[in-house]
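Engineer: Predicted model and sequence follow; I will ask about them next.
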Amino acid sequence: MNPVGGGGGASVQQVIAMRDAMLEKSRLLKELQQGQQAQSPVPTDAPAQGGGFGDSLKDALSSVNDAQQRSSAATEAYARGETQDVAKVMLARQEAGVAFEATLQVRNKLLSAYQEIMRMGV
């Protein structure tokens, strides 16, 4: 049986790096939102760059779903006795929880933005 601290260091570092990336993206989104409030509206005839918002959202939701499936598979493998590494199971569950929580926060921000747009007078 592996000790709790052994072999899981890279996974913990990955979770920390993912958390830092989410915090950085959140900070950038806040800066972007503040910058857009200070600027005039963007012309609507500008061509879309890249895959678009819908594709980005779909990719993000897919990665959250993958994290939840990995978590579920790790939990089931531990319950069946196929793995003895509790640290990896708990790390997978935490990763899925953080990913879901981040998705929930994005949904809340999108809903808030939608409600604000609906309150605007045209």
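Structural biologist: Nice, I can see it. As the structure is a prediction and not an experimental result, all values here were calculated from the model.
Engineer: C-alpha only now, for contacts and for neighbours.
Structural biologist: Noted.
Engineer: after the helix or strand where residue 71 lies, next one along is what?
Structural biologist: Per DSSP states H and E: residue 71 is located in helix 53-80. Toward the C-terminal end, the helix or strand that comes next after helix 53-80 (DSSP H and E) is helix 86-119.
Engineer: in that next one, what's buried?
Structural biologist: Residues of helix 86-119 classed as buried: 86-89, 91-100, 102-103 (neighbour count, 16 or more other CA atoms under 10 Å).
Engineer: hold the first one in mind and look at this next one:
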Amino acid sequence: MDIKAAALISEMQAIKGEMQPPTPPNSIAPQQDFSALLTQAVNNVNGLQQDTDALRTRFELGDDAVSLEQVMIAAQKSSIAFDATVQVRNKVVDAYKTIMNMPV
């Protein structure tokens, strides 16, 4: 139980470190390439799915180091990430259709 709690705490600290403070209204925010952000997000989802598949395979082969809880948590993480990616894609496609249907 302590190992899981330590892993969760370290993951939360990593997320905290990635968060950026809000920029003041008068300062210019750094430009980020949308395609790079999208590529990174898709690669993260793909990595989660590959990790889940690896854990699932190890569990099915009888590896004692992998518990059913780890497999189920990894499966839920990858499922939620994939669903969020599909929703973002749908919103982008809807926005594109809306823009293309605007009269010029």
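Structural biologist: Right, received. Where do you want to start? Treat the numbers as computed from the prediction; the structure is a model and nothing was measured.
Engineer: Overlay the chains and give the TM-score.
Structural biologist: Scored against TM-score structural alignment, normalised by the length of the second structure, the superposed chains reach a TM-score of 0.71; 85 aligned residues with a CA RMSD of 2.3 Å.
Engineer: Residue in the second structure paired with residue 78 of the first structure?
Structural biologist: Using TM-score structural alignment, the equivalent of residue 78 of the first structure in the second structure is residue 59.
Engineer: Looking at the buried residues of helix 86-119 of the first structure, which one is closest to residue 26 of the first structure?
Structural biologist: residue 102 (9.7 Å; CA to CA).
Engineer: Identify the residues contacting the closest one.
Structural biologist: Going by CA atoms under 8 Å, 6 or more residues apart in numbering, residue 102 of the first structure touches residue 22.
Engineer: Which position in the second structure pairs with it?
Structural biologist: So residue 102 of the first structure corresponds to residue 84, using TM-score structural alignment.
Engineer: And that match, how close does it get to residue 14 of the second structure?
Structural biologist: Separation of residue 84 of the second structure from residue 14 of the second structure (CA to CA, to the nearest Å): 21 Å.
Engineer: again with residue 101 of the second structure
Structural biologist: From residue 101 of the second structure over to residue 14 of the second structure the distance is 42 Å, taken as CA to CA.
Engineer: and if you look at residue 92 of the second structure?
Structural biologist: Counting by CA to CA, the gap from residue 92 of the second structure to residue 14 of the second structure is 29 Å.
Engineer: cool, residue 79 of the second structure as well?
Structural biologist: From residue 79 of the second structure to residue 14 of the second structure the distance is 21 Å (CA to CA).
Engineer: cool, residue 56 of the second structure as well?
Structural biologist: 25 Å.
Engineer: Give me the more crowded residue out of those two.
Structural biologist: residue 56 (20 against 11; other CA atoms under 10 Å).
Engineer: Who's the closest spatial neighbour of that one, skipping the chain neighbours?
Structural biologist: residue 71 (5.9 Å; CA to CA, 6 or more residues apart in numbering).
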